[in-house]
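A.B. asks: Provide a 3D model corresponding to the input given below.
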Amino acid sequence: MSLSPSAGARQPATTAKAAAVADIVFDSSAILALLHREAGADVVLRHAGNAMVSAVNLAEVGARLADHGIPEPEIRKIVGAVGLEIVTFDESQAYASASLQSRTRGKGLSLGDRACLALALARAVPALTADRIWAELDIGGDIRLIRGI
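C.D. replies: As a prediction, this is how the structure comes out:
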């Protein structure tokens, strides 16, 4: 298991810089694809440093890494190297995520999925994911897959 952006690739911006220029939202599946160097990681890497992530998706990524025995300080370093703006999951995001439940019913979306989509819709930016089922969603937002359908 590889847990860093691709060696030799451009280094993403710091979190402070990412906050100023974030123009896409990463789903946890996109971040994990990058960290594990899975297919589509190159697509994610192109946006690293210009991306934001919901704190809910950050928790999902952290949980997956913790499942592999990685301690929190190391998780912070690994995720921090991606250069993401971390967006607080606040009351507004909670209601927006909840409202997506009825519009995405039957697609198997998690709270994290809906949090990502709600953030992308609120900021009027694309959502980047590895979850192919998102291509079937009709929520009025720009959803981009890191791998072909």
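
A.B. asks: Please count neighbours and contacts with C-alpha atoms only from this point.
C.D. replies: Noted.

A.B. asks: what's Ile139 in contact with, if anything?
C.D. replies: Ile139 makes contacts with Arg103, as judged by Cα atoms under 8 Å, 6 or more residues apart in numbering.

A.B. asks: Ok, the one 5 residues further on next?
C.D. replies: Counting by Cα under 8 Å, 6+ apart, Arg144 touches 126-129, 135.

A.B. asks: Here is the second sequence; please produce its structure so I can put it next to the first one:
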Amino acid sequence: MSKIVLDASALLALLRQEKGSEPVAEQITGAVLCSVNYAEVVSKLSEGGMPFSAIRQLSTLLPFKIIDFNEKMAFLAGELRTQTRSLGLSLGDRACLATGKILGLPIMTADRAWLKVEIEVEIRCIR
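C.D. replies: This is a model prediction of the structure:
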């Protein structure tokens, strides 16, 4: 059973061994990552020069699950736009928030701006 939703920023912190990666490492087993956020991770790693074959292999080795972004999540992410626009949250950010809310799971992120979002889901900032 899943226990936490990872934002792309949290997973990237772990993969890059950045500040705040320790709590992500502790929670990664059984964590979930929305497919939208997985696309963000793939994009960022490839922009950093990692070959797609290595990214694919890496994601199969890590003990988290990628879940599909569905219609209910998409609608909630759209609803969150008005509330989060001033905070600069992206579609990927809102997709993660929607995933956590709908699954009833806490979210782990490296983005402190999320702490200002009024949403009925626990947000754990790693930095």
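
A.B. asks: Let me see the TM-score of these two.
C.D. replies: Superposed pair, TM-score by TM-score structural alignment, normalised by the length of structure 2: 0.95. Supporting alignment: 127 aligned residues with a Cα RMSD of 1.0 Å.

A.B. asks: that older thread, would you show me how to pick out the buried ones of the contacts of Arg144 of structure 1 in ChimeraX?
C.D. replies: Buried members of the contacts of Arg144 of structure 1, defined by 16 or more other Cα atoms under 10 Å, are picked up in ChimeraX with:
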select :126,127,128,129
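
A.B. asks: Tabulate the contacts of Arg144 of structure 1 (JSON lines), appending distance to Leu34 of structure 1 and secondary structure.
C.D. replies: Listed next are those as JSON lines, based on distance: Cα to Cα, whole Å; DSSP: H, G, I helix; E, B strand; the rest coil:
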{"residue": "Pro126", "distance to Leu34 of structure 1": "17", "secondary structure": "coil"}
{"residue": "Ala127", "distance to Leu34 of structure 1": "15", "secondary structure": "strand"}
{"residue": "Leu128", "distance to Leu34 of structure 1": "12", "secondary structure": "strand"}
{"residue": "Thr129", "distance to Leu34 of structure 1": "11", "secondary structure": "strand"}
{"residue": "Ala135", "distance to Leu34 of structure 1": "20", "secondary structure": "helix"}
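
A.B. asks: Just flag the most distant two among the contacts of Arg144 of structure 1.
C.D. replies: Greatest spatial distance in the contacts of Arg144 of structure 1: Pro126 and Ala135, 12.5 Å, computed using Cα to Cα.

A.B. asks: Can you tell me the element Arg124 of structure 2 falls in?
C.D. replies: Arg124 of structure 2 is part of strand 123-125 when elements are defined by DSSP states H and E.

A.B. asks: Specify, as a residue range, where that strand falls in structure 1.
C.D. replies: Strand 123-125 of structure 2 corresponds to residues 143-145 in structure 1, going by TM-score structural alignment.
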